[in-house]
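Colleague: Quick one, fold the following:
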Amino acid sequence: MIMELDAKDRRILYELDKNARQPLSRIAKKVLLNRESVLYRIKKLFDKGIVRNYLTVINTSMLGFTHYKIYIKFQNINENQEKRFISDLTNNPHITWVASCDGSYSLIFAIKARTITELNDLLKVINNSYWKFIKEQHITTIINANHYYRDYLLNKSGTTERKINWGGNPKNIELDKINIEVLDQLSKNSRVTSVEIASKLGISADAVVNRIKKLQNEGIIQNYMLWPNVSLLEGFYYKVLVKTHSVNTDDEKRLKDYCRNNPNIVYALSCLGDWQFEMDLEVKNISEFREIIRDFSNKFNYILSDCTILSIYMEYKFRFFEKNILKT
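Modeller: Predicted coordinates:
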């Protein structure tokens, strides 16, 4: 059920989605409230379950990792077995995101690995434990991903500043122990203060600030954003898996421009696998979703082979980095 939010709440959410680490005093000026009122409203948004957490978008491809999506169709699995499966996935530091869905698949998770061998070893552990519940399993490799600010919160469209990128060819930037800890703390909650991080690591707050700036300049930290409960915030969360053909560079640009200019599209991924493109949409109702998909199909019918629609009804984990992935 969608929670009723006034214009102030929606603007606060929008600002946190653009930059979750910006000071509350800055947000207060933008929404014409005092800092205490903004803090109170944010607390209510957490209490109502609209906001799950603050995320730090960490591009782990800069640390040598490639990202994959695993799509699973269940068979003969009961509720307790499914809960245990999901619990094992959420506790795995290599797994970034876990969600249940309706449609052609039952479960999706995102996983990162440094090599194909490491990916195979990670999946082997999962499959050996739960093979009898897996009817189908499809793997896609993420080439690059674009995150877009939730412009629908302000009924905006066509903005050019929405894009946050991650992915690409893996690099091997080395991190010292302190930077690893800084990333780990930020990945748990992107609004953790430099003072709080400093007290845990035994260094000065200024040193933390400087390290964060360096991680941003190196492209390891991309942005700070919200993780909302979409069913309470907007209503419905859909993922569209798009098979394409005969796509050239101009077509790719048009696809990404379309996603950037549509306020309800919040993610767009280029990938290798059974499909070549993914879009994530957050909409008020099925009619709004159909209208967007119809428009998308009309504009890109000349390169579309097929679209598979998944309805995401529950997310269990969303965290870009855990320090334990660097210990294996």
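
Colleague: rest of the way, CA atoms for contacts and neighbours
Modeller: OK.

Colleague: Show me where the chain has its helices.
Modeller: The residue ranges that make up the helices of the chain, judged by DSSP state H, are 7-18, 24-31, 35-47, 79-90, 116-130, 177-188, 194-201, 205-217, 230-233, 249-261, 286-300.

Colleague: need those helices in JSON lines with distance to residue 106 and mean neighbour count, can you?
Modeller: As requested, the helices of the chain are arranged in JSON lines below (distance: least, C-alpha to C-alpha, whole Å; neighbours: other C-alpha atoms under 10 Å):
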{"stretch": "helix 7-18", "distance to residue 106": "28", "mean neighbour count": "20"}
{"stretch": "helix 24-31", "distance to residue 106": "39", "mean neighbour count": "16"}
{"stretch": "helix 35-47", "distance to residue 106": "28", "mean neighbour count": "15"}
{"stretch": "helix 79-90", "distance to residue 106": "10", "mean neighbour count": "14"}
{"stretch": "helix 116-130", "distance to residue 106": "14", "mean neighbour count": "13"}
{"stretch": "helix 177-188", "distance to residue 106": "27", "mean neighbour count": "19"}
{"stretch": "helix 194-201", "distance to residue 106": "38", "mean neighbour count": "15"}
{"stretch": "helix 205-217", "distance to residue 106": "36", "mean neighbour count": "15"}
{"stretch": "helix 230-233", "distance to residue 106": "18", "mean neighbour count": "20"}
{"stretch": "helix 249-261", "distance to residue 106": "25", "mean neighbour count": "15"}
{"stretch": "helix 286-300", "distance to residue 106": "20", "mean neighbour count": "14"}
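
Colleague: Next, the structure of the following sequence, for comparison with the previous one:
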Amino acid sequence: VGSSRAVVGYRIKNLEKDGVIESYITAINLGKLGYTSYKIYFKLFNLNDRAEKEFYSFMKEAKCVIHCLKTEGAFDCSIVVAVSSIKELDDFLTELKNQFSAIIRDYQISLVVMSRIFKLSKILIGKESKEPKAERFSGSKEDMALDEKDKAILQAIANNANMPIVEIANKTNLSIDIVKYRMRKMQETGIVNTFRAIYDTSKLGFHHYVILLKTRKITKTGEEMINSWAKMHHSVMYITKRIGNWDYELNVALASIDDFSEFIGEMKKQLSEMLESYDTIINTKIIKLNYFPL
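Modeller: Predicted structure coming up:
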């Protein structure tokens, strides 16, 4: 970036202090550990302050919930759950519905097939994103065994991806060499995907929109067209392909309602031959984020 290490470090500290950088997370491939991830969108009603507090407290305490967001628009809340069996998902939903039947009007579940995450420079300075920062496919579940040392390391860095090796070693009571070796092995085997910062897009002057796309009959060429358009468009932060009520989810950063209208118009034009319908939500607040539920 043309600045000294000290200057870069100082600027990063200011971004953290100002809340632009909220946290540093380790993206863990739970599929390799025998888990399947589902995204669930909720429509809520009769929601007073007490009911809302209890609902989100439940989400924070539920070990299988790895991501929870407050939203506005077509849905009021979205979560991601990671479970090792369909029974575990059913048990979670049964408990949730029994406890919060008075406020859950409806919910929709989808399974992630693929995710492509793009670099922040694409949004901030319009830099062309030739390759995604991270690309993940759900694929078949594996069940790679983790011992207690691996688990301790992942628990330490799941929400502290920038933690120094020395601190990880102290926190886990492991030697520095063991921590380095095991972290390298977990990256090589694909258990650890990426280390990345979580940004508050509102502090950067953007709203975080989620566009849920339902497509008509679509070919491989059509899929490539959607992915290529998402990769090239400077506002798209990431795209996921899903199995469920929608086929794709676009996460976009837009500064104003005019930008939103322009984006939707361009999307309809570019994807006119394959777009059936779409829904829109705005992510407003992160309630929980933890990629390691063990």
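
Colleague: Would you pull the TM-score for this pair?
Modeller: Structural agreement between the overlaid chains, expressed as a TM-score with TM-score structural alignment, normalised by the length of the second structure, amounts to 0.95; 293 aligned residues with a C-alpha RMSD of 1.5 Å.

Colleague: quick one: the nearest residue to residue 292 of the second structure once chain neighbours are set aside and residue 143 of the second structure, what's the gap?
Modeller: Spatial nearest neighbour of residue 292 of the second structure, excluding adjacent residues (C-alpha to C-alpha, 6 or more residues apart in numbering): residue 158 at 6.2 Å. Applying C-alpha to C-alpha, to the nearest Å, the value for residue 158 of the second structure to residue 143 of the second structure is 19 Å.

Colleague: The aligned partner of the residue nearest to residue 292 of the second structure in the first structure and residue 275 of the first structure, how far apart?
Modeller: Using TM-score structural alignment as the criterion, the counterpart of residue 158 of the second structure in the first structure is residue 187. When C-alpha to C-alpha is the yardstick, residue 187 of the first structure and residue 275 of the first structure sit 30 Å from each other.

Colleague: residues in contact with stretch 295-314 of the first structure?
Modeller: 99-105, 231, 236-247 (C-alpha atoms under 8 Å, 6 or more residues apart in numbering).

Colleague: now for residue 97 of the second structure: what does it line up with in the first structure?
Modeller: Under the alignment (TM-score structural alignment), residue 97 of the second structure pairs with residue 127 of the first structure.

Colleague: Then residue 141 of the second structure?
Modeller: Aligned partner of residue 141 of the second structure by TM-score structural alignment: residue 170.

Colleague: Quick check: that match touching residue 62?
Modeller: Yes. Using C-alpha atoms under 8 Å, residue 170 of the first structure and residue 62 qualify as a contacting pair, with a distance of 5.7 Å.

Colleague: Could you tell me how far the spatially most central residue of the second structure is located from residue 292 of the second structure?
Modeller: A centroid search over the second structure (C-alpha atoms, centre = their mean) returns residue 67, at 7.2 Å, as the residue closest to the centre. With the distance defined as C-alpha to C-alpha, residue 67 of the second structure ends up 10 Å from residue 292 of the second structure.

Colleague: now do residue 32 of the second structure
Modeller: The span separating residue 32 of the second structure from residue 292 of the second structure equals 12 Å under the rule C-alpha to C-alpha.

Colleague: do the same with residue 180 of the second structure
Modeller: Residue 180 of the second structure sits 19 Å away from residue 292 of the second structure, taking C-alpha to C-alpha as the criterion.

Colleague: go on, residue 222 of the second structure?
Modeller: Look at residue 222 of the second structure and residue 292 of the second structure: by C-alpha to C-alpha, they are 34 Å apart.

Colleague: same thing with residue 286 of the second structure?
Modeller: Remark: distance between residue 286 of the second structure and residue 292 of the second structure (C-alpha to C-alpha) = 16 Å.

Colleague: In the second structure, what sits opposite residue 212 of the first structure in the alignment?
Modeller: In the second structure, the residue matched to residue 212 of the first structure (TM-score structural alignment) is residue 183.

Colleague: And for residue 221 of the first structure?
Modeller: Counting by TM-score structural alignment, which is the criterion used here, residue 221 of the first structure corresponds to residue 192 in the second structure.

Colleague: repeat for residue 80 of the first structure
Modeller: Under the alignment (TM-score structural alignment), residue 80 of the first structure maps onto residue 50 of the second structure.

Colleague: which residues touch its match?
Modeller: The contact partners of residue 50 of the second structure, by C-alpha under 8 Å, 6+ apart, come to none.

Colleague: cool, and residue 136 of the first structure?
Modeller: Contact partners of residue 136 of the first structure, counting by C-alpha under 8 Å, 6+ apart, are 71-74.

Colleague: so which of those residues persist in the second structure?
Modeller: Of the contacts of residue 136 of the first structure, the subset whose aligned partners also make contact in the second structure (criterion: both residues aligned by TM-score structural alignment, their matches' C-alpha atoms under 8 Å) comprises 72-74.

Colleague: Can you check those and name whichever has the most neighbours?
Modeller: Tallying neighbours with other C-alpha atoms under 10 Å puts residue 72 at the head of these, with 21 neighbours.

Colleague: Wait, residue 107 of the second structure touches residue 41, no?
Modeller: Yes. Counting by C-alpha under 8 Å, a contact exists between residue 107 of the second structure and residue 41, whose distance comes to 5.4 Å.

Colleague: can you put the helices of the first structure in CSV and add distance to residue 54 of the first structure?
Modeller: Formatted as CSV, the entries for those read as follows, by distance: least, C-alpha to C-alpha, whole Å:
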stretch, distance to residue 54 of the first structure
helix 7-18, 8
helix 24-31, 14
helix 35-47, 11
helix 79-90, 17
helix 116-130, 27
helix 177-188, 8
helix 194-201, 15
helix 205-217, 16
helix 230-233, 14
helix 249-261, 22
helix 286-300, 26
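
Colleague: Distance check, the match of residue 80 of the first structure against residue 76 of the second structure.
Modeller: From residue 50 of the second structure across to residue 76 of the second structure, the span is 16 Å (C-alpha to C-alpha).

Colleague: any chance you could map the strands in the stretch 1-150 of the second structure?
Modeller: Assigned by DSSP state E, counting those that start in this stretch, the stretch 1-150 of the second structure shows strands spanning 21-28, 36-44, 65-73, 77-83, 104-117, 134-137.

Colleague: Just give me the mean distance for the fifth one relative to the first structure.
Modeller: Put plainly, it is strand 104-117 of the second structure. On superposition with the first structure, the mean distance recorded for strand 104-117 of the second structure (mean C-alpha distance after the TM-score superposition for the first structure) is 1.3 Å.

Colleague: repeat for the last one
Modeller: Once superposed with the first structure, the aligned residues differ from strand 134-137 of the second structure by a mean of 3.2 Å; criterion: mean C-alpha distance after the TM-score superposition for the first structure.

Colleague: Can you get me a residue count around the nearest residue to residue 315 of the first structure once chain neighbours are set aside?
Modeller: For residue 315 of the first structure, ignoring the flanking residues on the chain, the nearest one in space by C-alpha to C-alpha, 6+ apart is residue 99 at 4.2 Å. By other C-alpha under 10 Å, the residues close to residue 99 of the first structure number 19.
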